[in-house]
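K.L.:
Following is a predicted model, sequence given first.
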Amino acid sequence: MKILVSVSLSVMVLLQDAAAVTHSLQYIYTASSGMTDFPEFVNLGMLDGVQMDYYDSVIRKVIPKQDWMAKNEGPEYWERQTQASFGAEQSFKVNIGTAKERFNQTGGVHIAQMMYGCEWDDETNEVKGYYQGGYDGEDFIVFNMETETWIAPIPEAVITKHKWDNNKALIAHWKNYLTQECPEWLKKYVNYGRSSLMRKDVPSVSLLQKTPSSPVSCHATGFYPDRAMMFWRKDGEEIHEGVERGEILPNHDGSFQMNVDLDISSVSPEDWRRYDCVFQLSGVEDDIITKLDKAAIKTNWGKPEVKSGDGGFPTAAVIGGVLGFLLLAACVAGLIIWKKTQQQ
């Protein structure tokens, strides 16, 4: 398989404390075969978990997804990125064909992916880089930064491993890029979007319930960044039994939403006052605490129709967030859940 050379960066946005922030820049490439309703090639960049640019084989152009990227980089930058992405598209067409031969595949839907980048701790200045290639939802090739060798998790990747291990120039390129060039680009982009990326937006929190016997959902929406936690307490102590925590999902405006459900089937009415929902946002000192109160619960139960703004269950917001998440997941993961292992 051929390697791609283009500007890119890191992977995960983790919960950080207020004293330090780990910034990340990540580029993800996805090539598909046998899919009629999805571009054959998609390439996107993510800064601190926020999409900053996008390219696919239909538009054949890298476009900014954030105002701070559009304002700080001129036409020459976007042309260079477009040319690099177009080259990656051509390489991936070869790559996915080679992979199909290795796996003895002739038809069906198949997906080849690559993601690489770095993370930077703005307090310790520590940098971590990584490179991973995947095929049909599984790891295919991984770069080991410590040994400066390639790891082949499956037999079909051994040929690629040997070829790349013998290419010392390729290894030198990735080591230099992941430890030197990548962090410099990351710091530059963080500076562009600092006012947006470093903001702290607290959410609105509501109690939702579909029916009187359903779990009560504590729903927070409109917060930023996504380094947040939410949980139920009883008598001031966090509880886990009867609690189901949902994923953090993106909203259309770049903010986030999440929910945590509490099973109240065994909670007596007089004990409701002992429960509350706590939302914590990284970098914000005060928690948002919502008492379990029947009068405060929003529900559609028993109502023939609840229109937007009537105070019922905010299905439009939830569904919109889920659809946005699924659309992003389609671009990022090529419709397949790829287990993103940490840097070796």
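P.N.:
Nice, I can see it. Numbering: from 1, shown residues only.
K.L.:
use CA for all of it now, contacts and neighbours both
P.N.:
OK.
K.L.:
Any buried residues in stretch 77-89, and which?
P.N.:
78, 81, 82, 84, 85, 86, 88, 89 (16 or more other CA atoms under 10 Å).
K.L.:
Centre of the chain to stretch 30-45, how far?
P.N.:
How far stretch 30-45 lies from its chain's middle: 18 Å, per CA atoms, centre = their mean, to the nearest Å.
K.L.:
and if you look at stretch 111-125?
P.N.:
For stretch 111-125 - counting by CA atoms, centre = their mean - the centre lies 12 Å from the chain centre.
K.L.:
do stretch 282-294 as well
P.N.:
Offset of stretch 282-294 from its chain centre (CA atoms, centre = their mean): 25 Å.
K.L.:
tell me the centre residue of the chain?
P.N.:
Residue closest to the average C-alpha location in the chain (CA atoms, centre = their mean): residue 49, at 5.5 Å.
K.L.:
wait, what's in contact with it?
P.N.:
The contact partners of residue 49, by CA atoms under 8 Å, 6 or more residues apart in numbering, come to 11, 12, 13, 24, 25.
K.L.:
go with 10 Å
P.N.:
For residue 49, the contact set (CA atoms under 10 Å, 6 or more residues apart in numbering) comprises 10, 11, 12, 13, 14, 23, 24, 25, 26, 197, 225, 226.
K.L.:
Can you select the buried ones from these in PyMOL?
P.N.:
To isolate the buried ones among the contacts of residue 49 in PyMOL, judged by 16+ other CA under 10 Å, type:
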select buried, resi 10+11+12+13+23+24+25+26+197+225+226
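K.L.:
Out of the contacts of residue 49, which is nearest to residue 71?
P.N.:
Nearest to residue 71, judged by CA to CA, of the contacts of residue 49 is residue 197 at 15.4 Å.
K.L.:
Check whether that closest one really touches residue 190, as I assumed.
P.N.:
Yes: contact status for residue 197 versus residue 190: in contact at 7.5 Å, counting by CA atoms under 10 Å.
K.L.:
Residues that sit against both of these two, list them.
P.N.:
Taking CA under 10 Å, 6+ apart as the criterion, residue 197 and residue 190 both touch 23, 47, 48.
K.L.:
As a check, name the ranges of all helices in the stretch 101-250 of the chain.
P.N.:
Assigned by DSSP state H, counting those that start in this stretch, the stretch 101-250 of the chain shows helices spanning 158-165, 168-176, 182-192, 194-197.
K.L.:
I'd like to know which of the ones you listed is closest to residue 104.
P.N.:
Residue 104 sits nearest to helix 158-165 of all the helices of the stretch 101-250 of the chain, at 14.8 Å, using CA to CA.
K.L.:
second one coming, line it up with the first:
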Amino acid sequence: MRRLCVIIVTSVKDTPHFLLLFPPVKHSLLYFLTATSGVPDFPQFMGSALVDDFQVGYCDSNIKMAETKQDWRKFMKDNPEHLEFYINECYNNQHFFKATIDGLMKRFNQSGGVHILQRMSGCEWDDETGEIRGFNQYGYDGEDFISLDLQMLTWITPKPQALHRNQYYFIHLYPDWLKKYVQYARSFLQRTDLPSVSLLQKTPSSQVTCHATGFYPDRADLFWRKDGEELHEDVDKVEILPNHDGTFQMSVDLNISSITPEDWKKYDCVFQMSGVKDDLIIKLDKSVIRTNWGKFSDIFCRSVISLIFTVLSVGF
């Protein structure tokens, strides 16, 4: 049984990210819905649809609309019934989840505090064997709450109609959609863009930042090594961030205060991407570090000299 976790994001516009690893022949269509209660400055409802771990769209109770990711806009335009489905699901589930979380709080005698209700549903399809597996699972406050076993056709529910409806969605409708999505999205689901990797430094004594940008997808890692061994001390990694063009960027800082000049050659920065055989490696070398502190220093000196001559001229 898959376990659900509590989602914590840093702002309303952030989108929950889930890394689910499947064998290469398997594809997945996943829906993540989350309702919150007692969380200030946070949407009371969020929904996200993913195909093979790539987001198709997102909605929440603040924006009150299903937003399609750029790669999927043409598909939704050519298949308006799919976009209509997601808009309706976003609207209807907001009310359903709010009523459900209110009911659960009453059932568990919870008068206040922070509470989170989640649903993970969808299907997996093995395009070699043709095997289809659907799932629908609820979690409440970080714990499994109720789940549907579509293989055994068992679900603790007082209404048998709910079972047949779920069987239709997760065994028939969603797998058909998933196959259609995979066919449409092969061009960008299987796309790989390698980044440009640079070393940056603000001042001669400040940390050296290894920065990688322009890579896709975001299944990547960036780290510093010494003598071929990954460093875990004196480094500070920044999370992967999106670029405006749909690619990604990330960086990792190295504290050089205790590194002697003769030891610089022992350090390098390594970029690794899932599915790419060769790593991108850049050596810690002063000659390749990009910095503007030298330029600022020259400008400052020229400004001071100019100011001195101006003062002397005025004085005389």
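P.N.:
Great, that's in hand. For clarity, every value in this text was computed on a predicted model and none was experimentally measured.
K.L.:
now the shared contacts of residue 197 and residue 190 of the first structure as JSON lines including secondary structure and distance to residue 329 of the first structure?
P.N.:
Output for these, formatted as JSON lines (DSSP: H, G, I helix; E, B strand; the rest coil; distance: CA to CA, whole Å):
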{"residue": "23", "secondary structure": "strand", "distance to residue 329 of the first structure": "21"}
{"residue": "47", "secondary structure": "strand", "distance to residue 329 of the first structure": "16"}
{"residue": "48", "secondary structure": "coil", "distance to residue 329 of the first structure": "16"}
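K.L.:
just these now: which is nearest residue 278 of the first structure?
P.N.:
Nearest to residue 278 of the first structure among those is residue 48, at 24.6 Å by CA to CA.
K.L.:
tell me the contacts of residue 126 of the first structure?
P.N.:
Residues in contact with residue 126 of the first structure (CA under 10 Å, 6+ apart) are 22, 119, 120, 179, 183.
K.L.:
8 Å - rerun?
P.N.:
residue 120.
K.L.:
What separation is there between it and residue 288 of the first structure?
P.N.:
To residue 288 of the first structure, residue 126 of the first structure is 32 Å away according to CA to CA, to the nearest Å.
K.L.:
before we move on, what about residue 20 of the first structure?
P.N.:
Distance from residue 20 of the first structure to residue 288 of the first structure, counting by CA to CA: 22 Å.
K.L.:
Check residue 76 of the first structure too.
P.N.:
According to CA to CA, residue 76 of the first structure stands 46 Å off from residue 288 of the first structure.
K.L.:
Comparing those two, which shows the higher neighbour count?
P.N.:
Counted by other CA atoms under 10 Å, residue 76 of the first structure and residue 288 do not tie: residue 288 has more neighbours, with 16 against 9.
K.L.:
my read: the more buried one touches residue 279, true?
P.N.:
Yes: the pair residue 288 of the first structure / residue 279 is scored as a contact, 5.1 Å apart, by CA atoms under 8 Å.
K.L.:
Which positions in stretch 150-163 of the second structure come out as buried?
P.N.:
In stretch 150-163 of the second structure, counting by 16+ other CA under 10 Å, buried: 150, 163.
K.L.:
State the helix or strand in which residue 42 of the first structure lies.
P.N.:
Following DSSP states H and E, one finds residue 42 of the first structure within strand 41-47.
K.L.:
what helices or strands is that strand leaning on?
P.N.:
Strand 41-47 of the first structure sits against strand 22-33, strand 50-56, helix 75-102, helix 182-192, helix 315-333, with contacts defined as 3 or more CA pairs under 8 Å, 6 or more residues apart in numbering; DSSP states H and E.
K.L.:
what does the last one contact?
P.N.:
Taking contacts as CA under 8 Å, 6+ apart, the residues outside helix 315-333 of the first structure that touch it are 28-30, 42-44, 113, 249-252, 257, 308, 335-336.
K.L.:
out of these, which are buried?
P.N.:
Neighbour counting by 16+ other CA under 10 Å classes 28-30, 42-44, 113, 249-251, 257, 335-336 among those as buried.
K.L.:
Save the residues you listed as a markdown table, and put in distance to residue 175 of the first structure too.
P.N.:
Converted to a markdown table, these look like this (distance: CA to CA, whole Å):
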| residue | distance to residue 175 of the first structure |
| --- | --- |
| 28 | 18 |
| 29 | 20 |
| 30 | 23 |
| 42 | 25 |
| 43 | 22 |
| 44 | 22 |
| 113 | 20 |
| 249 | 33 |
| 250 | 33 |
| 251 | 36 |
| 257 | 37 |
| 335 | 30 |
| 336 | 29 |
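K.L.:
For these, work out which two are farthest apart.
P.N.:
Spanning the widest gap among those are 113 and 257, at 27.9 Å by CA to CA.
K.L.:
do you know how far the residue nearest to the centre of the first structure is from residue 15 of the first structure?
P.N.:
Distance from residue 49 of the first structure to residue 15 of the first structure, counting by CA to CA: 12 Å.
K.L.:
Could you do residue 290 of the first structure as well?
P.N.:
Per CA to CA, residue 290 of the first structure is found 22 Å from residue 15 of the first structure.
K.L.:
still on that earlier bit, would you mind finding the most buried of the helices of the stretch 101-250 of the first structure?
P.N.:
Most buried of the helices of the stretch 101-250 of the first structure, by mean neighbour count (mean count of other CA atoms under 10 Å): helix 182-192, with a mean of 19.
K.L.:
Just the residues contacting that helix, thanks.
P.N.:
7-9, 23-25, 47, 68-69, 72, 117-120, 127, 197.
K.L.:
try 10 Å
P.N.:
7-10, 23-26, 47-48, 52, 67-73, 116-120, 122, 125-129, 174, 176-178, 194, 196-198.
K.L.:
how close does that helix sit to the second structure?
P.N.:
Taken over the aligned residues, the distance from helix 182-192 of the first structure to the second structure averages 2.2 Å (mean CA distance after the TM-score superposition for the first structure).
K.L.:
follow-up on the earlier one: list only buried entries from the contacts of helix 182-192 of the first structure.
P.N.:
Buried by 16+ other CA under 10 Å: 7-10, 23-26, 47-48, 52, 68-70, 116-120, 127-129, 174, 177-178, 197, out of those.
K.L.:
excluding its backbone neighbours, what's nearest residue 132 of the second structure?
P.N.:
Excluding its sequence neighbours, the residue lying closest to residue 132 of the second structure (CA to CA, 6 or more residues apart in numbering) is residue 125, at 4.7 Å.
K.L.:
Actually, residue 82 of the second structure.
P.N.:
residue 76 (6.4 Å).
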